[in-house]
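Q: just the structure for this:
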Amino acid sequence: MSWIDIGHIDEVPLRGARLVKTHIGCIAVFRTAETEVYAATNSCPHKGGPLSEGIVHGQSVTCPLHNWVFDLNTGEAQGADDGRITTYPVRLEEGRILLDDSAVTRRSAA
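A: As a prediction, this is how the structure comes out:
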């Protein structure tokens, strides 16, 4: 895997998110704990709600428009039949958030 440095973990608020612009669109980076981050598509499949503006809780995010809840590990919607978001591999290295470059070049973020 090839990794892209997208910033320091302190640039993402605890239990919050920030957007990272890529050539395929914006990806939301979620910080669920002091040293725990996830990356996923920013758009809810239901009505396109901006997930980076949603509520981060546990290892999930709730869409700000219609309260769909997504597991940040799998991308699966909890309690919705067809709901799923794309997740992307990320890791932390010395406080830096690294995003898998190959994952964002072979998948669509929206």
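Q: C-alpha only now, for contacts and for neighbours.
A: Noted.
Q: residues contacting D5?
A: R96, I97, L98, L99 (Cα atoms under 8 Å, 6 or more residues apart in numbering).
Q: I'd like these laid out as a markdown table, including distance to E34, secondary structure and neighbour count.
A: Converted to a markdown table, the contacts of D5 look like this (distance: Cα to Cα, whole Å; DSSP: H, G, I helix; E, B strand; the rest coil; neighbours: other Cα atoms under 10 Å):
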| residue | distance to E34 | secondary structure | neighbour count |
| --- | --- | --- | --- |
| R96 | 13 | strand | 16 |
| I97 | 12 | strand | 24 |
| L98 | 16 | strand | 20 |
| L99 | 18 | strand | 24 |
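Q: following up with a second sequence; could you model it the same way so I can compare the two?
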Amino acid sequence: MKVFATNKSKLLPLVGRSVTIGDQKMALFEISDGRIFAIDDYCPLTEAPLLEGMVAGEYVFEPMRDYKISLVDGKIQEPDQGKVAVYPVSVAGDKIYIELAD
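A: Below is the predicted model of the structure:
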């Protein structure tokens, strides 16, 4: 199910934007090449919000312990372990949609 999340014009490159769909809180990130990623706004290792993390390339760095998390597949990079849910994103004009499981 594709759900409207926000407008692309509301994003700032490399700065997270919070969106809530139902009871699910997500963070949207636009990286330097213009691609947009949606990821759960929650680190399973620290329970910290990922929204406040620093973005470098295709990764967000969790703000409390600096865990490196892939925006592409949600994997927490070695030597740490874990995974964060990521969601497919599509853009139509200025509208950003997130694909949720039915």
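Q: any idea what the TM-score comes out to?
A: The TM-score (TM-score structural alignment, normalised by the length of structure 2) is 0.89; 102 aligned residues with a Cα RMSD of 1.5 Å.
Q: sorry, back to before: got a markdown table for the contacts of D5 of structure 1, with distance to A17 of structure 1 too?
A: As requested, these are exported to a markdown table (distance: Cα to Cα, whole Å):
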| residue | distance to A17 of structure 1 |
| --- | --- |
| R96 | 15 |
| I97 | 13 |
| L98 | 15 |
| L99 | 15 |
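Q: tell me where structure 1 has strands.
A: Secondary structure of structure 1 (DSSP state E): strands at 3-8, 16-22, 25-33, 36-41, 55-57, 60-62, 69-71, 77-78, 87-88, 90-93, 96-100.
Q: nearest to V20 of structure 1 among the contacts of D5 of structure 1?
A: Closest approach to V20 of structure 1 among the contacts of D5 of structure 1 (Cα to Cα): L99, at 9.9 Å.
Q: from what I can see the closest one touches V20, true?
A: No - taking contacts as Cα atoms under 8 Å, L99 of structure 1 lies outside contact range of V20: 9.9 Å.
Q: shared neighbours of those two, anything?
A: Counting by Cα under 8 Å, 6+ apart, the residues touching both L99 of structure 1 and V20 are I6.
Q: need the strands of structure 1 in CSV (columns: distance to R106 of structure 1).
A: Below are the strands of structure 1 laid out as CSV (distance: least, Cα to Cα, whole Å):
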stretch, distance to R106 of structure 1
strand 3-8, 14
strand 16-22, 12
strand 25-33, 12
strand 36-41, 13
strand 55-57, 27
strand 60-62, 24
strand 69-71, 22
strand 77-78, 22
strand 87-88, 11
strand 90-93, 15
strand 96-100, 11
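Q: closest to G49 of structure 1 out of the ones you listed?
A: That would be strand 60-62 among these, by Cα to Cα, at 9.9 Å.
Q: just checking, what packs against that closest one?
A: With contacts taken as 3 or more Cα pairs under 8 Å, 6 or more residues apart in numbering; DSSP states H and E, strand 60-62 of structure 1 sits against strand 55-57, strand 69-71.
Q: residues in structure 2 matched by it, start to end?
A: Taking TM-score structural alignment as the measure, structure 2 aligns residues 59-61 with strand 60-62 of structure 1.
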